[in-house]
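This is a predicted model, with the sequence first.
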Amino acid sequence: MPVLTEDKGATRIITLNRPERRNAIDIPLRVALAERLEEAMADPQVRAIVLTGAGAGFCAGGDISTMRRMDEVEARPRAQAAQRVIRAIWQGGTPVIAAVEGAAFGAGTSLALACDRIVAAADAIFSTAFTGVGLAGDMGIFASLPARVGPAKARQLMLLPTRLSGTEAAALGLADVAVAPGTALEHALADAERIAAAPPLAVAALKSLLARWPSDPLAVLEHEVDAQVRLFGTEDFAEGVSAFHEKRTPAFGSTSQRGK
């Protein structure tokens, strides 16, 4: 199963379960993750959610082995399936804590940023990484990253992707706390226990109110879908995927959609 769930008291642990692919997000995983998040949000017995990854890493981003150049008709449902995950987190009233060990690249960083709290191992690695395959980014990163680090720093992190350790991410505000390697889940569960003890209706209201300041971040999701859909049809995206498979540096330079 691409996503596992386990309850510990009032906390539901949701685990990305593709360790052989470093929990990279393919279509079955993103659909299953959205479903498990929606189920948890609808369950009144679940008062906090911890999101983590199986094996040594949190999430290596989108599964590039499943990507190829595609037109809008094919690309849009794919992009919208990813946004469904973020809508579940942002529209649900239950807080979500990301427990990040190892790599959180591209969409992995976006997924962690969408959560209400990020507990990162000190040696975890965060990187936006989208431009490496000719994409701009999705899964809410154009709302969540500026909200955490400010628009100027977010711009630089997106334009010049940098690998940040968990310690560096916490210093920037990209993560909330850096903990000893191997203990991110333990600390996240302790935080979840505290949150689960809070009044659930007040917590749900708190999430809703924070989501609307300074503007509704959900509005950015459709803009991200539009951008991703266009970029899936570019020569640069095809080049990025090919270069990844061929283990070489990509040669980008496309200035038109679908090579036109």
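Perfect, I can see it now. Numbering: from 1, shown residues only.

contacts, neighbours, all on C-alpha from now
OK.

Helices of the chain, residue ranges please.
Assigned by DSSP state H, the helices in the chain fall at 27-42, 72-91, 107-114, 141-149, 151-159, 166-172, 184-196, 200-211, 219-232, 235-246.

Ok, which of those helices comes nearest Lys8?
Set against Lys8 and scored by C-alpha to C-alpha, the helices of the chain come closest in helix 184-196, at 8.6 Å.

what does the closest one rub up against?
10-11, 47-50, 52, 95, 97-101, 119-121, 179 (C-alpha atoms under 8 Å, 6 or more residues apart in numbering).

tell me the centre residue of this structure?
Leu111 (1.3 Å; C-alpha atoms, centre = their mean).

Look up how far Asp43 lies from the residue nearest to that residue when sequence neighbours are not counted.
Nearest residue to Leu111, sequence neighbours excluded (C-alpha to C-alpha, 6 or more residues apart in numbering): Met139, at 6.6 Å. Here the criterion is C-alpha to C-alpha, to the nearest Å. By it, Met139 lies 24 Å from Asp43.

try it against this one:
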Amino acid sequence: MPDTDTVSLDTEDDVATLTVSRPERLNALNVEVLEGLQTGIAEAEAADARTVVLRGAGDEAFVAGADIGYMQDLTTPEAQAYAELGHDVARSLETFPAPVVAAVDGYAFGGGCELALACDLRVASEDAVLGQTETDLGIVPGWGGTQRLPRLVGDETARRMIFLGERLDAEAAADADLVGEVVAAEAFDDRIDDLAGELAARPGFAVAAAKEAVNAAHEEPLTAGLATERRLWSGLFGTHDQREGMAAFLENREPEFQ
């Protein structure tokens, strides 16, 4: 477990749930929380979690953003260190060797939105509101929002969200492809559990390879990305899941993946 009262890690049936627990501060991200997330992500990987769920405690916020009280008097070197810590957490989510689901319930502003962007899938409750609101504070997104948001929602929408601090409710976020689905508040927890369980039941090596290949599409030129895909595809042959998946198909039965 992370050595902090502000982040908890619970693992059940190959699903690791990381919860930011500062509901009195709308789960704002200070150094302690970010370090707790780093530890929790590493422990989830060490436990071979096949899916990670990132969520916030309480019913008001996923993560309302970085801790403004902490940031207010930072020097430039201190701000650089804080930015690097946030980037490290986001990158750890992005490169985790299994799917990561952001369970967005309530506010996801600033750094909270950026952590959601680093996840593979985003599910919003009908009460969710998302935004890159940093220019309201005289700064810009500093944990990847300027880079990941345009890749997800397109240039025009990203510029409006970043320049104007536009906030999107759950339905608008879904229309913009910022979240993949919107769920009624009373059904939200069950849907997150169902989706995480479904992902965890998929063949682990194949899903990890698929995640690496899709990530490469955002980071490599086409020819390099295609080479990555060929390498990952070929490397799955001879694994238990490849043998079992194809045998089950040919035998007209359900596969039993490891």
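Received, thanks. None of these values were measured; they are calculated from a predicted model.

Post the TM-score for the overlay when you can.
The TM-score (TM-score structural alignment, normalised by the length of the second structure) is 0.80; 215 aligned residues with a C-alpha RMSD of 1.4 Å.

Please work out which of the helices of the first structure is packed deepest.
Ranked by mean neighbour count under mean count of other C-alpha atoms under 10 Å, the helices of the first structure are led by helix 107-114, which reaches a mean of 26.

okay, the angle between it and helix 141-149?
60 degrees (axes from the mean of the first three to the mean of the last three C-alpha atoms, to 10 degrees).

ok, residues contacting helix 107-114 of the first structure?
24-25, 58-62, 86, 89-90, 98, 100, 104, 118, 126-128, 130, 137-141, 144-145, 174-175.

circling back: just give me the match in the second structure for the residue nearest to the centre of the first structure.
Correspondence of Leu111 of the first structure to the second structure, assessed by TM-score structural alignment: Leu115.

Its match and Trp233 of the second structure, how far apart?
29 Å.

One more: Ala118 of the second structure?
24 Å.

In the first structure, what range does stretch 25-32 of the second structure match?
Going by TM-score structural alignment, stretch 25-32 of the second structure sits over residues 21-28 in the first structure.

One more: stretch 135-153 of the second structure?
Going by TM-score structural alignment, stretch 135-153 of the second structure sits over residues 131-149 in the first structure.

rewinding a little: the more surrounded of Met139 and Asp43 of the first structure?
Met139 (29 against 11; other C-alpha atoms under 10 Å).

Any figure for the gap between that one and Val220 of the first structure?
10 Å.

Repeat that for Ala82 of the first structure.
13 Å.

Check Ala152 of the first structure too.
18 Å.

same question, Val229 of the first structure
Taking C-alpha to C-alpha, one finds Val229 of the first structure at 14 Å from Val220 of the first structure.

now swap in Ser65 of the first structure and tell me
When Ser65 of the first structure is compared with Val220 of the first structure (using C-alpha to C-alpha), they lie 27 Å apart.

Please apply the same query to Ile195 of the first structure.
Ile195 of the first structure is 28 Å from Val220 of the first structure, by C-alpha to C-alpha.

and if you look at Ala114 of the first structure?
From Ala114 of the first structure over to Val220 of the first structure (counting by C-alpha to C-alpha), the distance is 13 Å.

ok, now Phe126 of the first structure?
On the measure of C-alpha to C-alpha, Phe126 of the first structure and Val220 of the first structure end up 22 Å apart.

now Ala143 of the first structure
7 Å.

How about Ala121 of the first structure?
29 Å.

and what of Ile13 of the first structure?
From Ile13 of the first structure to Val220 of the first structure the distance is 28 Å (C-alpha to C-alpha).

same thing with Asn23 of the first structure?
For Asn23 of the first structure relative to Val220 of the first structure (C-alpha to C-alpha), the value is 25 Å.

Same question for Ile64 of the first structure.
24 Å.

Then Ile14 of the first structure?
25 Å.

Can you tell me the residue that sits opposite Ala121 of the first structure in the second structure?
In the second structure, Ala121 of the first structure lands on Ser125 (TM-score structural alignment).

Which residue of the second structure sits opposite Leu37 of the first structure in the alignment?
Match for Leu37 of the first structure (TM-score structural alignment): Ile41.

Does its match touch Leu93 like I think?
Yes - using C-alpha atoms under 8 Å, Ile41 of the second structure is in contact with Leu93, at 7.4 Å.

Could you report the neighbour count for Gly131 of the second structure?
26.

Asp13 of the second structure too?
So Asp13 of the second structure, with other C-alpha under 10 Å, has 12 neighbours.

Would you mind finding the match for it in the first structure?
With TM-score structural alignment as the criterion, Asp13 of the second structure matches Gly9.

I'd like the distance between the aligned partner of Asp71 of the first structure in the second structure and Arg167 of the second structure.
Asp71 of the first structure maps onto Thr75 of the second structure when the alignment is built from TM-score structural alignment. Going from Thr75 of the second structure to Arg167 of the second structure by C-alpha to C-alpha gives 29 Å.

and these two? which has more neighbours close in?
A direct count of neighbours by other C-alpha under 10 Å for Thr75 of the second structure and Arg167 places Arg167 higher, at 19 against 10.

dump the residue contacts of the aligned residue in the first structure for that one.
For Arg167 of the second structure, the aligned position in the first structure is Arg163, judged by TM-score structural alignment. Neighbouring residues of Arg163 of the first structure by C-alpha under 8 Å, 6+ apart: Ile125, Phe126, Ser127.

State the distance from Arg163 of the first structure to Ala169 of the first structure.
9 Å.

Then Arg84 of the first structure?
For Arg84 of the first structure, the distance to Ala169 of the first structure - C-alpha to C-alpha - is 26 Å.

Show residues contacting stretch 65-83 of the first structure.
Residues contacting stretch 65-83 of the first structure (C-alpha under 8 Å, 6+ apart): 26-27, 30-31, 138-140, 221, 225-226, 228-230, 232-235, 237-238, 241, 245, 258.
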